[in-house]
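**Q** Pasting the sequence and the predicted coordinates here, then a few questions.
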Amino acid sequence: MAILTVPRNGPDNAASRPEPQDGAHFDVLVIGAGISGISAAHALQTKCPGKSFAILEGRDSLGGTWDLFRYPGLRSDSDLYTFGFSFRPWTEDASIADAASILNYLRATAEAFGIDRKIRFGQRVVSAAWDTSEARWTLQVEAGEERIAYTCGFLYVCAGYYDYAGGYRPDWPGTERFAGPIVHPQAWPDDLDYAGKRVVVIGSGATAVTLVPAMARRADHVTMLQRSPTYIVALPARDRIANWLKARLPGPIAHRLARWKNIGLSILFYQFARRKPEALTQRILGGIRKQLGPDYDVGKHFTPRYKPWDQRLCLVPDGDLFQAIRTGKASVETDTITRFTEDGLELASGKTLSADIVVTATGLKMKLMGGVQIRVDGVMLDPAERYLYKGMMLSDVPNLAIALGYTNASWTLKSELTADYVCRLLRRMDRRGKAWCVPRRGTATGDAPLIGFTSGYVTRARDLIPKQGTTSPWKLHQNYMLDLAGLRYGRLDDGAMVFGGRRTDTRRAA
């Protein structure tokens, strides 16, 4: 057996990388140069133009997820009119876009707004310590063999919520006997040749349903082996209404209308799913039967045991997964693995699957705040013991915000609202001459998991992520319209947020 892993480094940016300056102070430090980090930077330089800031990125290129993952078929599972930035319209015809197009869009956006010049690549934040007496954070950062210290008044973590070092793979009996490669999508080898090969993809989530039709175009056959089914919805890769608008209206107006149209539809779809789950289930299954025909066993292979949106729905653009199944290039097996053999897998039903390559699309590992160790006045912080205020700040932790996107809509929508709210806080502190702001835990009521999904990557991380309360501002709405009202227009002095300290002059970055 060969388990293939490769390093995931992007293009070498050493020539343009700012030289690290030990002891540099910034008004704001942003951790992470993905979608959230770019949103944060744009908001800071347009809404708080007097603030000094920098982005610390542990990898050697921007883009986050879209630069890290390299597996075949990688694409968005949200429309680009909402997944793209509100301040830079998505102009391509495809609404569901491939990874290369998204990464080019992120790079072009960062360059167009000068955000790329704010990024310090190859600098991984190890720890951050808050000192109330000085009203500042001190960060310890690894930059190759160097250890660098930065300070800042406000820390903004835009590192996502999963572990970039590696994904989740269960331990199956006999993997050491398998003669072919076992590959996890998070560490996809550039030289993996699957043309004419028999491939088994283990999993049924978003990664699996993306990989199967993409690999089926060149492989001899691809089998999606799932322990249990997932809800899968086919949608057009191109948004005909959005393209109609773009053909008839000025670009910014067309983009704004398309964006709001898709925001509204996603909210209505989610609300319908929560209120009428049985009805939505029948509509989804009816669509699959229409794709695969009356003789296909939709009940076994495409009917989950849970309600819609208890886990994230999977999107297949233009029904590509179903097309691959119809042509015989792909198939689905719903069973559990007994053991690996030299040339495949034995299943609990007694069936064997022959394979030259096995892909373990078995999920991610969650890691909040990029694994940065947080201390507040010398006390180590356990995020799982904290409540999340307005979906972005930890209870009783001053001057710290976390960008977390929606689980039922585009990540970018919440990231932009969070960035706007952070700027509101910064401007409020400037007006009143305050040094810090902190949401006080005393107003939180109730106790609930932050993410209500039953997905494996969520349940495995229950003891790692913060909690939410049952009432605002501690309840996570997962609703853009409610968050828009509360974060962009709601009161900052809401009884939970406390402002304090006296601002003093601090050293500025050169």
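**A** Received it, and whenever you're ready, just let me know what you need.

**Q** CA only for contacts and neighbour counts going forward, please
**A** OK.

**Q** Off-centre distance for the host helix or strand of residue 254?
**A** In this assignment (DSSP states H and E), residue 254 forms part of helix 251-275. Chain-centre distance of helix 251-275: 20 Å, with Cα atoms, centre = their mean, to the nearest Å.

**Q** And the very next helix or strand once past that helix, what's buried?
**A** As assigned by DSSP H and E, the chain's next helix or strand after helix 251-275 is helix 277-292. Going by neighbour count (16 or more other Cα atoms under 10 Å), the buried part of helix 277-292 is 277, 280-281, 284-285, 287-289, 291.

**Q** First-to-last residue distance for stretch 150-164?
**A** One end of stretch 150-164 to the other measures 23 Å (Cα to Cα, to the nearest Å).

**Q** Wait, residue 236 touches residue 97, no?
**A** No: judged on Cα atoms under 8 Å, residue 236 makes no contact with residue 97 at a distance of 11.2 Å.

**Q** how close does the residue nearest to the spatial centre of the chain sit to residue 317?
**A** Nearest to the geometric centre of the chain sits residue 160, at 5.7 Å (Cα atoms, centre = their mean). To residue 317, residue 160 is 25 Å away according to Cα to Cα.

**Q** Now tell me what touches stretch 440-457 from outside.
**A** The contact list for stretch 440-457 (Cα atoms under 8 Å, 6 or more residues apart in numbering) reads 309-312, 363-366, 387-388, 395-396, 458-459, 462, 465-471, 473-474, 476, 495-498.

**Q** Among those residues, which ones are in helices?
**A** Residues of the contacts of stretch 440-457 located in helices (DSSP state H): 458-459.

**Q** Drop anything exposed from the contacts of stretch 440-457.
**A** The buried subset of the contacts of stretch 440-457 (16+ other Cα under 10 Å) comprises 309, 311-312, 363-366, 387-388, 395-396, 458, 465-469, 473-474, 476, 496-497.

**Q** Please, which helix or strand holds the residue nearest to the centre of the chain?
**A** Using DSSP H and E, residue 160 maps to neither a helix nor a strand.

**Q** and here's the other structure:
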Amino acid sequence: MDCADSVEHVDVLVVGAGLSGIGAGYRLQTQCPDRTYAILEARDNIGGTWDLFRYPGIRSDSDMYTLGYPFRPWRGEKSISDGASILQYVRDTAAEYGIDSRIRFGHRVVSASWSSIDATWTVQVIAHGVETELSCSFLYLCSGYYSYESAYLPDIAGLGDFSGQVVHPQFWPDDLDYEDKKVVVIGSGATAMTLVPSLAEKAEHVTMLQRSPSYVMSLPSRDPIAKRIRKYLPDKISHRVIRVKNTVTNLGFYQLCQRLPGIAKPVLRRLTKYHLRDGSTVDPHFAPSYRPWDQRMCLVPDADLFKALNSGAADIVTDHIDTVTEKGVQLKSGDHLDADIIVTATGLRLVPAGDVEFMIDGETVDLARHYTYRGMMLSGVPNLALCLGYTNASWTLRADLASLYVCRLLNHMRRGGYRIARPISHHDASPQPLLGLTSGYVARSESILPKQGSRSPWLMRQNYLLDLPTMRFGRIDEAMEFD
């Protein structure tokens, strides 16, 4: 296929102007200054997740020294920060480095077609309601792995009979009045645990209704050790030191949970009991049946969830829904939860590769049949990378490694005169789910997501200290074909 002259061409096309996309832009213009690039953003604003989610209390679920960029120090007072501050940080970063001038807002990527003859991706885009095309030599998807257009909502019997308002956190209305109202939040993940203490400040009462409990851990929103380090060291140096400290600490805790759950579980139990006025509520509300970190740990800053429970402004109910009634939620235990507002914090709907459809030389690509290469490329798929973060640590730690690797690959191709880089086709006798968590939102999507293999470079290791040398200095040509 010969690309028409009317189709604009760039060397690298980045999809998504959130935390990952802005980081990718910085790496491309500093590591590959001879390459042209553009960023396509479906929405009208920078920020991705942090611009989309507007529910009360939204905040980071990991520390900002690792969630923030390694090249631009986090200068906020709080290590666990609110969503508005994170959004401003991302936007300021884009403006400071001129990345915002490369963004095409209102450009939603629908599909992408690869031509081996031209070594080019032709990308179909809806730009402000008009269909158009762009082409690129390399396509880099920084659009995350969940749908912005729809969320996961299970089939809840009787939900349509409820006379009050039903709200999903992903689409929180700006004018929702919950003051002096009875609110039931359905869910037990990070979103529910963020909402409950925030809503409890104004609502008459908030109930978190969960089918099964999650592990919850409280950390101070302000890191006292980081404060001391920042007092004596310049911004850039202190940021690196704190980043290393937090990375090692978090990884060590994760390894403890996974390798020695018999030690980790009672420790977490004791910490939870310490924060609760009524220690008996640890069972059943904070006693999961799974091992710590088989699902993502829920982080609550300054014990705010426990404070809301202790004050009586909120409570937790562990039960199953029988049906939603006109006035609330009828439980299978026979109890009824009165409600004016029901919040369905029931999770995300995961989609592979930003829900973009792919074709290679006229044949449709089924992403679920492919293996991830170094957690960021796909077996047999040329000149395409996905930006995926860690599930057990800050997203940006791995996202930045992925962007650095893309730049290394592009520079290797330039030096070798190659137009195409393709991970070899791969088959593994022991394939594994991509994300490696047992959470419901992950398990529901295993059949549509790419797989990972049982060994490197097909295994996506959830370990920054192991990934760092491989992604920064490992062999570019391992299991990779160049043309």
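**A** Done, it's in. What you see is a predicted model; the values in this text were computed from it and never measured.

**Q** Return the residues in contact with residue 387 of structure 2.
**A** Counted by Cα under 8 Å, 6+ apart, residue 387 of structure 2 has contacts 20, 140-144, 376, 399, 402-403.

**Q** Which of those fall in helices?
**A** 20, 399, 402-403.

**Q** between these, which has the most around it?
**A** residue 20 (29 neighbours; other Cα atoms under 10 Å).

**Q** Which residue is the nearest non-sequential neighbour of it?
**A** Once flanking residues are discounted, residue 20 of structure 2 sits nearest to residue 142: 5.6 Å by Cα to Cα, 6 or more residues apart in numbering.

**Q** now do residue 54 of structure 2
**A** Nearest one to residue 54 of structure 2, counting by Cα to Cα, 6+ apart, is residue 172 at 6.1 Å.

**Q** burial measure for the aligned residue in structure 1 for that neighbour, as a count.
**A** In structure 1, residue 172 of structure 2 lines up with residue 188, judged by TM-score structural alignment. For residue 188 of structure 1, the count of nearby residues is 20 (other Cα under 10 Å).

**Q** Can you find the partner of residue 272 of structure 1 in structure 2?
**A** Counting by TM-score structural alignment, residue 272 of structure 1 lines up with residue 256 in structure 2.

**Q** Kindly report the same for residue 373 of structure 1.
**A** Aligned by TM-score structural alignment, residue 373 of structure 1 pairs with residue 357 of structure 2.

**Q** can you tell me which residues contact its match?
**A** 110-112, 364-365.

**Q** wait, what's in contact with residue 369 of structure 2?
**A** Here residue 369 of structure 2 is in contact with 450-451 (Cα under 8 Å, 6+ apart).

**Q** That one -> structure 1?
**A** So, by TM-score structural alignment, residue 369 of structure 2 is matched to residue 385.

**Q** ok, back up a step: gap between the closest residue to the match of residue 272 of structure 1 other than its chain neighbours and residue 53 of structure 2?
**A** In space, and not counting its chain neighbours, residue 256 of structure 2 is closest to residue 264: 6.5 Å by Cα to Cα, 6+ apart. Distance of residue 264 of structure 2 to residue 53 of structure 2, computed by Cα to Cα: 32 Å.

**Q** Over to residue 429 of structure 2?
**A** 40 Å.

**Q** Then residue 90 of structure 2?
**A** Residue 90 of structure 2 is 15 Å from residue 53 of structure 2, by Cα to Cα.

**Q** Okay, strands next: where are they in the stretch 301-450 of structure 2?
**A** According to DSSP state E, counting those that start in this stretch, the stretch 301-450 of structure 2 carries its strands in the segments 314-318, 321-324, 328-331, 336-338, 341-344, 348-350, 357-360, 363-364, 372-373, 377-378, 384-386, 421-423, 432-433.

**Q** which other helices and strands contact the longest one?
**A** Contacts of strand 314-318 of structure 2 with other secondary structure elements, assessed using 3 or more Cα pairs under 8 Å, 6 or more residues apart in numbering; DSSP states H and E, are made with strand 205-210, helix 282-285, helix 304-311.

**Q** okay, that strand sits on what stretch of structure 1?
**A** By TM-score structural alignment, strand 314-318 of structure 2 lines up with residues 330-334 in structure 1.

**Q** mean shift of stretch 248-259 of structure 2 relative to structure 1?
**A** In the superposition with structure 1, the average deviation recorded for stretch 248-259 of structure 2 is 0.7 Å (mean Cα distance after the TM-score superposition for structure 1).

**Q** tell me the residue furthest from the middle of structure 1?
**A** Taking Cα atoms, centre = their mean, the residue of structure 1 most remote from its mean C-alpha position is residue 350, at 37.8 Å.

**Q** can you pull the contacts of the aligned partner of residue 38 of structure 2 in structure 1?
**A** Under the alignment by TM-score structural alignment, residue 38 of structure 2 pairs with residue 54 in structure 1. Applying Cα under 8 Å, 6+ apart to residue 54 of structure 1 gives the contacts 26, 28-30, 118-120.

**Q** Would it be right to say that residue 54 of structure 1 lies in a strand?
**A** Yes: looking at residue 54 of structure 1 with DSSP: H, G, I helix; E, B strand; the rest coil, it is inside a strand.
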